[in-house]
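Q: sequence-free structure coming up:
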């Protein structure tokens, strides 16, 4: 199993990025500096920070020239004032764990004493003082006390602040917030000078897990209080989360006004470094290296070599990630002088090779839908190992149980949950047969690269086609129900499709349902494919689900039937089950359009209705030539 946490083992070939950032922190010309390490959630930002920290420690083992501190933003989520919490945490870490600051504990205590920003923050909230905009850029955002408060109110605020600071007289006419920031920055800068270090590197992680308010407070703490000479801050965050937080705190004044978020980020982050999204081949290699990490020996110092390091050195030496080469078992074998059980921490060689083979085949399919995300890759493997362990308990006497089939079914579950559930229904319906005939049909057609017939058009997606052609290819000949039993938490057939819609998809779905004008909902349905922000198939599935419950939505099925031929079979199944009283002159026009779009395919629906006694005048309208 793999925990959802950072690693000091570079399975993602991030060492060049780590080396780059380490070199930047050693360049005295580039401080004070704030680096933005941008990457999507799960992209490996925390692991990259660990690699940088490791490099810095190796560069200065004494910790007297380069001091590296790691802070987790999420830890401060519950504080009233995250700014003061972060600043105090940094100072206490310097006092408790850093040799360079061993003789400066009194100065640190004095500075911690000066940070009573919890009270100062409460004072600001109490009086509604706009802390940030009065300090971050006074030239452009002059939100000072003198502009916003009366003389009496200003005196009241100053008295509160004097009690908090308990240090020196503060003149009323002075911008108090800026003065307090200046005092702290000076004392913090003096502390670093006395330590005689070359640079203080502060890594701030997990910022994209925090609320928008905490994101802003953390950025402000860095910019206003802590960014002084001989400091480098590395802030790991999803850039989109940061932009959202800024827009949430400082929304546009008018629709046409300038977006403030980009300017704000530019003022905070001097050097943005983006972690590129991993390619499909990168993710395949990552999945396989995770398997290697699970089995290969990590070594015992002075006794046994670290076999994983040997393999990773081979990966780096051959530029596997740079050249876009997929790792295979022969490559793994070539990394070792002696390839046998001695290289393993657990299990036998044949067990390792079998697992490597299963994940190797599955990775060809699963990599395409993990969106270059290492965390999702770990989660897939963790889910597989959990189900594998359950299978070993449930089916320990079943020698026919094939873990490759389990892995392939899980890949389908990740690719398209609706098709996964459809295959489950096929498996149930074909229990008495030797084969799952529907799966056999679409597998053979896909293997020949032919076009799927209308009733199976939902399986024509490129990822699904790759899944159908992947090993084990003879899935239709297997008893899949025992494998589905291990995935039954995903098979709640009673769960509504609309419940799985995202925010943007739900808005479109509701707009279609609520629309009364045919021209409006028809256009919405026709244009669904063009909207790149949604998964349009989920909306269409939800619409058909609603149609099954409410035949009054028949007219809205007309544009769906005409524009999306892959859904015709499912719509026709619903039409055949409708009561004959629901097929009338009011709905005949919509049905006529469906008939005209697909006369041969619609003939079985017409036959079903005529067998039930459909009125001739209604039938004439449906089959009339336009």
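A: It's in. Here the structure is a predicted model, which means the values were calculated and not measured.
Q: okay, CA-based contacts and neighbour counts for the rest of this
A: OK.
Q: strands of the chain, residue ranges please.
A: Applying DSSP state E to the chain gives strands spanning 33-38, 66-72, 199-205, 231-237, 271-274.
Q: what does the third one contact?
A: By CA atoms under 8 Å, 6 or more residues apart in numbering, the surrounding residues in contact with strand 199-205 are 25-26, 28, 46, 49, 65-73, 192, 230-237.
Q: same check on the second one?
A: Here strand 66-72 makes contact (CA under 8 Å, 6+ apart) with 53, 56-57, 60, 86, 89-90, 93, 98, 100, 197-207.
Q: residue 118: which of the strands of the chain is closest?
A: Nearest of the strands of the chain to residue 118, taken as CA to CA: strand 66-72 at 18.7 Å.
Q: rewinding a little: please identify the most buried of the strands of the chain.
A: strand 231-237 (a mean of 25; mean count of other CA atoms under 10 Å).
Q: mind giving me the packing neighbours of it?
A: Strand 231-237 is packed against strand 33-38, helix 45-59, strand 199-205, with contacts defined by 3 or more CA pairs under 8 Å, 6 or more residues apart in numbering; DSSP states H and E.
Q: what residues sit buried inside the longest one?
A: When neighbours are counted by 16 or more other CA atoms under 10 Å, the buried residues of helix 45-59 are found to be 45-53, 55-56.
Q: export those to TSV and append columns for distance to residue 169.
A: Below are these laid out as TSV (distance: CA to CA, whole Å):
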residue	distance to residue 169
45	45
46	44
47	47
48	46
49	43
50	45
51	47
52	44
53	42
55	46
56	43
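Q: another one to put next to it:
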């Protein structure tokens, strides 16, 4: 069973305390304007927390919760106006029988229309720093204000909204030339009156997916929120990755002088807007194991009755995860009356793969859920094709960990398979794990370990430390025919291998892979500023663009991007050599030989020479042979 990748009111992760804290804060500050931020990476559980907050107020007739998804209105010209109109429409719907509410709503919308005119005539009515337009802009607004809404109540039908967005001139009363501050004060006063007439004690606006929006939409939505900062009884809960919002601020105002420290300016903008920030916590190892057990139990077909009884057991254990108690076989069996086989399978698998999955997914619930969904999908495909009996879930899950978090390990294993589908590399890795798990003879500590010596299969691998940890997962693969597992993983090229972070990381990948000139022009500082994890993400994204290319005869722009990246990040150079080595010798162009001097560096020059020697001795690609031979004889090798 595939688990829907969207927000849920079922609290798998015991995020309810966060939602309850937000609810309590809103109730305590019910008469004050309030803005609350729910921060966290994509998939951290922000949307689910918003849903819990909304449900907490669902039975309160004097509280209105309005959900607004900025991403849904990405294509609109004025996201700021759309947000305000959405709020007004929700108020009218809440008190649809009141004529006074409709009339006051029309008054509020007149101010919204004024802001639209400002945008139409001369750009945004509110400037970033003061919110006040220039005198010329105000004059232009006054000159453009020629019409009057003949029947203000029709504004609630949406027809007027469409006309305004299409550039219609019927916006405000003829001759009005109020200044922006006057209009802002009028808007706030009219909106406060609207709340009184609607008999609403608290308006709560829940804004979601703002970090998925383009910078223009994100900033327009935040500017709309800013209009409400002094409106009593209006509370906004904004769910977004604060890093993405800072990026939107920097992108939307690119002309800030260098001396103003754009990064600090963006952070200050967000901090002035958000009064109370909450950070959605990343999952630790215990939390990941419990979450993983719940998800796998579902995909294995655990009944709804048993699952509903299992949730309180998980939540009780999550109250104090540092104790790691309360979610074991005995406790579950006591709560459910027996231990369902689905839960037994889930407990066993979760125990084995949690350490690697926790680090790889960085405690992100969505990444964990997608891992489980991909695992279940592949098993289902195998079932439909008639070879489900050839697959064991623990074996597939272990291979998928390598596929997702260390693709170079996964690819090396795939290339290493012998005729019966077994891998010498896996045998060595698991052999090392077995050796390192035993103490030395006469050792006082049971944690000390020795490493086997002599084999060169994996000792020069990039990411060897990760591979060692992976090998310690107790599910043994060394004696397994892995051919059906790799067969069912053929979707890798279009799924997990291309999973990269959106936003700034995605933009960087595009810059490094669009053109050779653009890749070579990327500032070194931007590459040095990447975290180690993000640098690896960029590397794997560029690698995927190269390995997935239909024609490797000519040099892909992503190759220059990789060269630029690795010249700044020496820790990626081993992975670069591994990538070059696994490109298909028979079809790759001679470009693979040149242009890697700074990327390889002096330290890795000997390994690159070995690769050149390999290419110069092969006979499947004559051009590659000749160019590699020439490059190998060049005095420049290892000195660039």
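A: Cool, the structure landed. This is a predicted model, so every value here is computed, not measured.
Q: okay, the strands of structure 1 in TSV with distance to residue 298 of structure 1 next?
A: As requested, the strands of structure 1 are exported to TSV (distance: least, CA to CA, whole Å):
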stretch	distance to residue 298 of structure 1
strand 33-38	29
strand 66-72	25
strand 199-205	27
strand 231-237	28
strand 271-274	31
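Q: for residue 446 of structure 1, which of those strands is the nearest?
A: Nearest of the strands of structure 1 (CA to CA): strand 271-274, 38.6 Å.
Q: tell me which other helices or strands that closest one touches.
A: Judged by 3+ CA pairs under 8 Å, 6+ apart, the packing partners of strand 271-274 of structure 1 are strand 33-38.
Q: list the contacts of the strand it packs on.
A: So strand 33-38 of structure 1 is in contact with 45, 227, 231-239, 268-275, going by CA under 8 Å, 6+ apart.
Q: of the buried residues of helix 45-59 of structure 1, closest to residue 555 of structure 1?
A: residue 45 (49.8 Å).
Q: leaving out the residues flanking it, which one is nearest to that closest one?
A: The shortest distance from residue 45 of structure 1 to any non-neighbouring residue, by CA to CA, 6 or more residues apart in numbering, is to residue 236 (6.2 Å).
Q: and the residue lying closest to residue 583 of structure 2 once chain neighbours are set aside, how far from residue 407 of structure 2?
A: Excluding the flanking residues, the one nearest residue 583 of structure 2 by CA to CA, 6+ apart is residue 547, at 7.3 Å. Using CA to CA, to the nearest Å, residue 547 of structure 2 is found at 12 Å from residue 407 of structure 2.
Q: same deal with residue 9 of structure 2?
A: From residue 9 of structure 2 over to residue 407 of structure 2 (counting by CA to CA), the distance is 35 Å.
Q: count the residues that sit near the residue nearest to residue 583 of structure 2.
A: 17 (other CA atoms under 10 Å).
Q: which residue lines up with it in structure 1?
A: Aligned against structure 1 by TM-score structural alignment, residue 547 of structure 2 finds no counterpart at all.
Q: pretty sure residue 547 of structure 2 is touching residue 582, no?
A: No - Residue 547 of structure 2 is beyond contact range of residue 582, at 9.3 Å (criterion: CA atoms under 8 Å).
Q: what residue of structure 1 matches up with residue 414 of structure 2?
A: Using TM-score structural alignment, residue 414 of structure 2 pairs with residue 424 in structure 1.
Q: contact partners for residue 212 of structure 1?
A: Residue 212 of structure 1 sits in contact with 242, 244-246, 248-249, where contact means CA under 8 Å, 6+ apart.
Q: out of those, which end up buried?
A: 242, 245-246.
Q: could the residues you listed be laid out in a markdown table, adding distance to residue 478 of structure 1?
A: As requested, those are exported to a markdown table (distance: CA to CA, whole Å):
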| residue | distance to residue 478 of structure 1 |
| --- | --- |
| 242 | 49 |
| 245 | 51 |
| 246 | 54 |
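Q: going by distance to residue 20 of structure 1, which of the residues you listed wins?
A: Among those, residue 242 lies closest to residue 20 of structure 1 (CA to CA), at 23.5 Å.
Q: could you find the closest non-adjacent residue to the aligned partner of that closest one in structure 2?
A: The alignment partner of residue 242 of structure 1 in structure 2, by TM-score structural alignment, is residue 245. Setting aside the residues directly before and after it, residue 245 of structure 2 is nearest to residue 211 in space (CA to CA, 6+ apart), at 6.2 Å.
Q: and that neighbour? What does it align with in structure 1?
A: Per TM-score structural alignment, the equivalent position to residue 211 of structure 2 in structure 1 is residue 208.
Q: residues touching that match, list them.
A: Taking CA under 8 Å, 6+ apart as the test, what residue 208 of structure 1 contacts is 41, 215, 237-238, 241-242.
Q: kindly report the same for residue 525 of structure 1.
A: So residue 525 of structure 1 contacts 512, 559-560 (CA under 8 Å, 6+ apart).
Q: so how far is residue 178 of structure 2 from the match of residue 242 of structure 1?
A: From residue 245 of structure 2 to residue 178 of structure 2 the distance is 32 Å (CA to CA).
Q: just residue 172 of structure 2 next, same as before
A: In terms of CA to CA, residue 172 of structure 2 sits 11 Å off from residue 178 of structure 2.
Q: compare the two (neighbour count), which wins?
A: residue 172 (22 against 14).
Q: so how far is stretch 479-493 of structure 1 from its chain's centroid?
A: 26 Å (CA atoms, centre = their mean, to the nearest Å).
Q: hmm, who's touching it?
A: Applying CA under 8 Å, 6+ apart, the external contacts of stretch 479-493 of structure 1 come out as 387, 390-391, 405-406, 409, 421, 424, 427-428, 431.
Q: among these, name the buried ones.
A: Buried among the contacts of stretch 479-493 of structure 1 (16+ other CA under 10 Å): 387, 391, 405-406, 409, 421, 424, 427.
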